[in-house]
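Asks: Here is the input, now give the coordinates:
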Amino acid sequence: MPSFIAITYFLTLTGLALYGAHRLKMLVLYWRAASRPEPVPPPLRWHPKVCVQLPVYNEPLVVEALLDHVAALRWPDEAWEIQVLDDSTDETTAIIEGWLAAHPQAARRVSHVRRARREGYKAGALREGMARTDADFFAIFDADFRPQPDFLERMMPHFAAAEVGVVQARWEFANRKRTLLTRFQAVFLDAHFVVEQTARAASGLFFNFNGTAGIWRRTALEDAGGWTSDTVTEDLDASYRAQLRGWRLVYLHRYAVPSELPENLIAFKSQQRRWTKGGVQVARKLLGTVLTASLPARIKREAWWHLTIGVVHPLLVTFSLLFVPYLWFAADQLGTWWYLANPAIVLLAGGAPVAFYVAGQFLQRREWREGLMWLAVSPLLLSFGLALSVTLCVAFFEGLLSNGGEFVRTPKGGRRVRAGGLLARMRSRTFFAAITCAEMLLGAVLLGGAVYFGLRGHGELAAALTLKGGGFWAVAWLSSNDLWPSFWLKPAEPTGVMNAGT
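Replies: Next comes the predicted model:
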């Protein structure tokens, strides 16, 4: 048994180190890309018809602001329209109708599309919208995005090249500094949007449309097979199919569209669960096709790392389960060579992701103070990512064993989400309750190890285990706060004194 634990621990850490090394590769590709001037598109000499699609499902807290911003876009009146693809089952529909009634001039270009059934979820709604228009291009915005008036003017010139099928803007987060949770999310997502997307796009590698804040050429989307709902990340799926057909995607990392980060941990977990599950489904669906296609080897290699990134989460859960048993009675099973190799492997597995995330913060704004601050708290950042691995490990196996599934939206609207009862109506509450229990169990194992080693004078091990175990318990506590708010909220104080004789 000790040998089995030691070998499994070694393989797990080696797997994490390989994905860590890939993070460093992304940083190198980004540095190369950053040294090149951004391509300047030709002057805008044409105004093809653009359909702005707004897929909406139960978004009462943010839909009015979305409509306000989209209605302010600048484009010739005769060359654009708006589709509100509304599958809502709550008060969102009435809010949209009220907005249209209050803005009759803007309403003239708006089609409020309602479907009898939410078939195909977001992909189905987008497909339905395409069938209702002859537009040549489709700009897509999720409900929490706030495009600036120049969005179409800045994006459309890049379609002057006939092979360009998609132009994607970078996501920015208006509430990134609202809470510690939104700060952590911003660090993780900036690494993707600032470093990864820029590196892949500038290096001629496959990358993906991000589902919103981008524009599709109709012929590219139709040539790729259109929107399909056999994965829950229809954006990633369509992007790879289009690139396999020879279409080129353009990423504008210097032009950003503001959006909102979820301010509830359960909402964030729900978003990450869908992205991980869908990524695995796309890997199952398309990775074999990519690897056997007539493509350069470097594109195939990067597609492998990109589409299999979900493997990291089972590795992290395995690491959490094995760390204490390995330290207890298997640390001497791998021989002297392991003591020489272990520091380098640990550095790649843990240090490379830290460099990746911290660099994402510095590279975005060139602020040394921000980067150094995140470097100082990087152990907390790693603990938070480790604790999220339980949710994403389950999502990995969901994607491995199923096709499609319900498109579970991410509730938006700041902390008002809980007050409005939107989280309480999530169908996956039981799922996240079970995940919270698993997080508490893993945290208990790690904290028990911290006590054991602390009592035996191994302070450094006790500190590391306390940090990791505390991360699991912190995430579990925040999750329970969202799942069962009535348990944590104090009863309201009486607002007045009853009259005598009442």
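Asks: C-alpha from now on. contacts and neighbour counts both.
Replies: Noted.
Asks: Report the buried residues of the host helix or strand of Val317.
Replies: Val317 belongs to helix 312-329 when assigned by DSSP states H and E. Neighbour-count burial for helix 312-329, counted by 16 or more other CA atoms under 10 Å, picks out 312-326.
Asks: That one: how far from the chain's middle?
Replies: In terms of CA atoms, centre = their mean, to the nearest Å, the centre of helix 312-329 is set 25 Å apart from its chain centre.
Asks: Contacts for the next helix or strand after that helix, please.
Replies: Once the chain leaves helix 312-329, the next helix or strand it forms, by DSSP H and E, is helix 336-346. Helix 336-346 is contacted from outside by Leu13, Thr14, Ala17, using CA atoms under 8 Å, 6 or more residues apart in numbering.
Asks: next helix or strand past helix 336-346?
Replies: As assigned by DSSP H and E, the chain's next helix or strand after helix 336-346 is helix 352-365.
Asks: helices or strands up against that next one?
Replies: Helices and strands touching helix 352-365, by 3 or more CA pairs under 8 Å, 6 or more residues apart in numbering; DSSP states H and E, are helix 2-34, helix 180-190, helix 368-376.
Asks: relative to helix 336-346, how tilted is it?
Replies: 20 degrees (axes from the mean of the first three to the mean of the last three CA atoms, to 10 degrees).
Asks: So which bits of helix 352-365 are buried?
Replies: Neighbour counts over helix 352-365 (16+ other CA under 10 Å) mark 352-364 as buried.
Asks: do stretch 181-188 as well
Replies: Buried residues in stretch 181-188, counted by 16+ other CA under 10 Å: Leu181, Thr182, Arg183, Phe184, Gln185, Ala186, Val187, Phe188.
Asks: here's the other one to compare against:
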Amino acid sequence: MNPLDLLFSLSFVFLVMFLTYTTLIIVPFVRRRRAPEGDPRAFEWHAFIPCRDEATVIAETLKRTRELSPDMHVWIIDDASVDGTGDIVSAVAATDPLVHAVIRRLPDARTGKGAALNAAYRGLREWRAAREDGVGDDRTIVIVLDADGSISPNALRQAVGPEAFGSPTVGAVQVAVRMSNRDDPAPLARRGRLAQRWARYLIRMQDIEFRTTIAAMQVLRMRTVSVGLGGNGQFTRLSALQDAAIGQGTPWGDALLEDYEVGLRIMLAGYRTVYAHDAFVSQEALPSARRLLTQRTRWCQGGLQCARYLPRIYSSRAFTNAGALEAAYFLAIPYIQLIGFVLWPAVGIAMLVSGALAPGGLLGWMVASAWIVPLWVLTGILPFASWPLVYVLREERQPLWRAAGWGLGYWLYMYQSYVCVLRAFGRTLVGRRGWTKTRRNAEAGRLLLAAES
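Replies: Just a heads-up that it's a prediction; the model follows:
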């Protein structure tokens, strides 16, 4: 086999893998049924909200979270904020016994989201140890929310349904994610029309991504028993967190993808994780390409760090064979994309060169090879462009004609993953693993106005 044949064979294998995985996630997603609900009153609820300079949003988030249940405990972890977040939280905690302020200070603070959540975990265990009443650890549920998170009213009922915490084998539940600003007509303050359109495009693409592609991956994982947890809208049993900490010291690790990592630890401890698509948490989408790439680079690098769990996954009896394969494929995606970054341009160049050297000239080769164009559309564009169609038919109920424009836009949007993969590998190679906070939109807007004034 010559190098050209090897190149084409490798590209064919990668293409088959991609199309197979796309089919495997889209079919169960469009066929899924609504999950039954349960009674949340039999459980004790604690919400962990890590904060770092969140003064613009934390008061409203705290109010919304307390309204979920009259007995909801809210643990606000102030990670050495400099904008007064700690003062706001401490003032509320002084008057409300269900609000707990976890104040972290430098140099121990700002070491990652996992470390902040572990601080609240230790505080919760100490608080429970001092009590003489309360439900057991298996009926104590910890919710992880972003500082701008807003959870749906039915989330607690969905979380305790018979397919979720109603089953004693379930250790964690992840709800769906939606973008709260997806219909904001002017997401950028004091910016021109073109900038506003660009921001609206980015926001809509993130909403499509989370509510279709990522959600479909989770629905498939329900069948492979390998649902991944997210950093927002994550529900866990306290007993599962305790078991996940055995041998580790803490439930959350130091990976930049601490949410997926804690899910792996919970599954390795023998629990199932499930996905509840009929409940959701809302969060802000990022209207800035720079901030989006920073966020996704951190996620990608965190996935690279979580690859160290693969030997434990494949040797664990807690994982199904399908679950181990799914986890391995997910953790291998950055490596596949890195290869694809070189492979696909190389295939294109090789085809052009072979056409130029073929008898009959380049024009004759182009006519004879016209079939490549529809093949490229069917295998390279349609798998991405089909998700907005699912979005308007099943999720957002938008006019059908929008799916066409959004389909092309979503195909182009997904190329940002190649940029993030390169950045993630670059950061890994030079030893950069610091956790970079994604600024809230209100905070970014305030900084922009300050810079312009």
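Asks: What value does the TM-score take for this pair?
Replies: Here the TM-score for the pair of chains, by TM-score structural alignment, normalised by the length of the second structure, is 0.78; 409 aligned residues with a CA RMSD of 3.5 Å.
Asks: quick one on the thing from earlier: what does the helix holding Val317 of the first structure rub up against?
Replies: By CA under 8 Å, 6+ apart, the surrounding residues in contact with helix 312-329 of the first structure are 2, 5-6, 9, 12-13, 15-16, 19, 386, 389-390, 392-393, 396, 442, 445-446, 449.
Asks: For burial, what's the neighbour tally of His47 of the first structure?
Replies: 15 (other CA atoms under 10 Å).
Asks: what about the counterpart of it in the second structure, distance to Thr61 of the second structure?
Replies: Matched by TM-score structural alignment, His47 of the first structure corresponds to Phe43 in the second structure. Distance from Phe43 of the second structure to Thr61 of the second structure, counting by CA to CA, to the nearest Å: 22 Å.
Asks: Pretty sure Asn441 of the second structure sits against Leu286.
Replies: Yes - using CA atoms under 8 Å, Asn441 of the second structure is in contact with Leu286, at 7.1 Å.
Asks: about what we covered before: pull the most distant pair out of the buried residues of helix 352-365 of the first structure.
Replies: Pairwise distances among these were taken by CA to CA; the largest, 18.2 Å, belongs to Ala352 and Gln364.
Asks: who has more neighbours, Asn441 and Leu286 of the second structure?
Replies: It is Leu286, of Asn441 of the second structure and Leu286, that has more neighbours when counted by other CA under 10 Å, with 24 against 19.
Asks: which SSE is the residue mapped onto the more buried one from the first structure in?
Replies: Taking TM-score structural alignment, the alignment pairs Leu286 of the second structure with Pro262 from the first structure. Of the helices and strands defined by DSSP H and E, none includes Pro262 of the first structure.
Asks: I figured Pro262 of the first structure was touching Gln272, is that so?
Replies: No - counting by CA under 8 Å, Pro262 of the first structure does not reach Gln272; the two are 11.0 Å apart.
Asks: And the strands in the first structure, which stretches?
Replies: Per DSSP state E, the first structure carries strands over the ranges 50-56, 80-86, 110-114, 137-140, 164-173, 214-217, 248-259.
Asks: Which stretch among those strands approaches Ala199 of the first structure most closely?
Replies: For those, proximity to Ala199 of the first structure was assessed by CA to CA; strand 248-259 is nearest, at 9.9 Å.
Asks: in the closest one, what counts as buried?
Replies: Going by 16+ other CA under 10 Å, strand 248-259 of the first structure has these buried residues: Arg248, Leu249, Val250, Tyr251, Leu252, His253, Ala256, Val257, Pro258, Ser259.
Asks: same question, stretch 290-302 of the first structure
Replies: Neighbour-count burial for stretch 290-302 of the first structure flags Val290, Leu291, Ile299, Lys300, Glu302 (criterion: 16+ other CA under 10 Å).
Asks: And stretch 435-453 of the second structure, by the same measure?
Replies: Of all the residues in stretch 435-453 of the second structure, those buried under the rule 16+ other CA under 10 Å are Trp435, Lys437, Arg440, Asn441, Ala444, Gly445.
Asks: I'd like these as TSV, with distance to Ala240 of the second structure appended.
Replies: What follows is these, written out as TSV (distance: CA to CA, whole Å):
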residue	distance to Ala240 of the second structure
Trp435	25
Lys437	27
Arg440	31
Asn441	34
Ala444	37
Gly445	40
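Asks: residues in contact with the aligned partner of Ser389 of the first structure in the second structure?
Replies: Using TM-score structural alignment as the criterion, Ser389 of the first structure maps onto Tyr418 of the second structure. Shown in contact with Tyr418 of the second structure (CA under 8 Å, 6+ apart): Gln337, Leu338, Phe341.
Asks: hmm, try it at 10 Å
Replies: Counting by CA atoms under 10 Å, 6 or more residues apart in numbering, Tyr418 of the second structure touches Thr297, Pro334, Gln337, Leu338, Gly340, Phe341, Ala424.
Asks: repeat for Gly405 of the first structure
Replies: Gly120, Tyr121, Ser229, Asp230, Thr231, Val232, Arg274, Lys277, Gly278, Glu398, Gly399.
Asks: For the last one, give its distance to Met155 of the first structure.
Replies: It refers to Gly399 of the first structure. Gly399 of the first structure is 33 Å from Met155 of the first structure, by CA to CA.
Asks: Give me the more crowded residue out of those two.
Replies: Neighbour totals were compared for Gly399 of the first structure and Met155, and Gly399 leads with 27 against 23 (other CA under 10 Å).
Asks: Tell me how far that one lies from Gln272 of the first structure.
Replies: 13 Å.
Asks: which residues do these two both contact?
Replies: Gly278.
Asks: Adding distance to Ser203 of the first structure as columns, could you present the buried residues of stretch 181-188 of the first structure in a markdown table?
Replies: Shown next, in a markdown table, are these (distance: CA to CA, whole Å):
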| residue | distance to Ser203 of the first structure |
| --- | --- |
| Leu181 | 32 |
| Thr182 | 30 |
| Arg183 | 29 |
| Phe184 | 28 |
| Gln185 | 26 |
| Ala186 | 24 |
| Val187 | 23 |
| Phe188 | 22 |
